[in-house]
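>>> Here is a sequence with its predicted model. Questions after.
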Amino acid sequence: MEFLLASAIGTLTAAGVYMTLRARTFPVIIGLALLSYAVNLFLFAMGRLVVDKPPIIHPLATTYTDPLPQALVLTAIVISFGMTALIVVLALRSFLETGSDNVAMREMNEGANIESRGGEASR
């Protein structure tokens, strides 16, 4: 079971890094989401969750589960949802401004715009 979980975390991380390094904005967004899923699984795995045990220390309980990993993952899910929404809005705005979602083309267009402005200003 541990090998399966470690393989899933590694696969999500590898796919997330690969997608993040793409030249288009949509695969970058998907890659960041995959990386956040990998981090959430990693936090759960490191938390050593115990089944059917209370998360609060009680005098009658002999063992308990640590609530910190659950709280961290819940917080990470909320933050990643907000950041994904922000990135999607920024990517949409960028696509509407430039007409392309290709990152390399956008950089080339910005460089051409700077050169054309510099050439006109020096005359």
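Good, I have the coordinates.
>>> CA only for contacts and neighbour counts going forward, please
Noted.
>>> residues contacting the residue sitting nearest the centre point of the chain?
Central residue of the chain (CA atoms, centre = their mean): residue 32, 3.0 Å from the mean position. Applying CA atoms under 8 Å, 6 or more residues apart in numbering to residue 32 gives the contacts 16, 17, 19, 20.
>>> before we go on, here's another structure to hold up against the first:
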Amino acid sequence: MTVYLVPLVIIGALTSCGVYLLLSRNLTRMLLGLLLVGNAINLLILTVGGESGNPPIRGRTSGAETTTADPLAQGMILTAIVIAMGIAAFVLALTYRSFRLTTQEEVDTDPEDARVSKFADDEASFIDEDAPQHIPDRDTDEPDELDALPGHEGSR
């Protein structure tokens, strides 16, 4: 089996550029990064799919090829292209909606997420590692307050 270096370099470049764009705060750049990573994966599937050969149709030949091409890789890539188009349309719709609501394309840090993160950090600093931690008892088959809706005790 011959390994071609050019497709592998292209796959690496597409993946690295796509990840770089995905890490930005701009929604359009995120979409472009998602599409680049998807194209890199398609190229990877095509590269791993093996060498070219005769069409995978009984009785058909092309040139002096002795082997038959693997149709699975081609089918997977066609499916991935359709899925990528659907995801791109969805992300474009989200971007448009976000732009219409906030008139900006940058994704800001959610204040509630920042508050919860700060609260979790403060709470983690007060935990005493030497104190015995409470381990909840195992769940039993006995009914407790969360097992049924109020007023439906007889429905078991």
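On my side now, so go ahead. Model, not experiment: these values are computed from the prediction.
>>> Superposed, how do the two chains score by TM?
In this superposition the chains share a TM-score of 0.78, using TM-score structural alignment, normalised by the length of the first structure; 108 aligned residues with a CA RMSD of 2.4 Å.
>>> still on that earlier bit, just the closest of the contacts of residue 32 of the first structure to residue 6 of the first structure, please.
Residue 6 of the first structure lies nearest to residue 16 out of those, by CA to CA, at 15.2 Å.
>>> Not including adjacent chain positions, what is the nearest residue to that closest one?
Take residue 16 of the first structure and drop its neighbours on the chain: the residue closest to it by CA to CA, 6 or more residues apart in numbering is residue 31, 3.9 Å away.
>>> aligned partner of the one you found in the second structure?
Alignment note: residue 31 of the first structure maps to residue 33 in the second structure; criterion TM-score structural alignment.
>>> how many neighbours does that match have?
When neighbours are defined as other CA atoms under 10 Å, residue 33 of the second structure has 23 of them.
>>> any idea which element the residue nearest to the centre of the first structure lies in?
For residue 32 of the first structure, the element it lies in under DSSP states H and E is helix 25-47.
>>> Following element in sequence after that helix, please.
helix 68-98.
>>> Could you give the number of residues near residue 75 of the second structure?
Other residues close to residue 75 of the second structure by other CA under 10 Å number 11.
>>> quick one: it and residue 115 of the second structure, what's the gap?
47 Å (CA to CA, to the nearest Å).
>>> Over to residue 52 of the second structure?
Look at residue 52 of the second structure and residue 115 of the second structure: by CA to CA, they are 56 Å apart.
>>> and what of residue 11 of the second structure?
Plainly put, residue 11 of the second structure is 40 Å away from residue 115 of the second structure if you go by CA to CA.
>>> higher neighbour count, the two?
Per other CA under 10 Å, whichever of residue 11 of the second structure and residue 115 has more neighbours is residue 11, with 20 against 11.
>>> which element is that one on?
Assigned by DSSP H and E, residue 11 of the second structure belongs to helix 5-22.
>>> Show me what that helix is packed up against.
helix 27-48 (3 or more CA pairs under 8 Å, 6 or more residues apart in numbering; DSSP states H and E).
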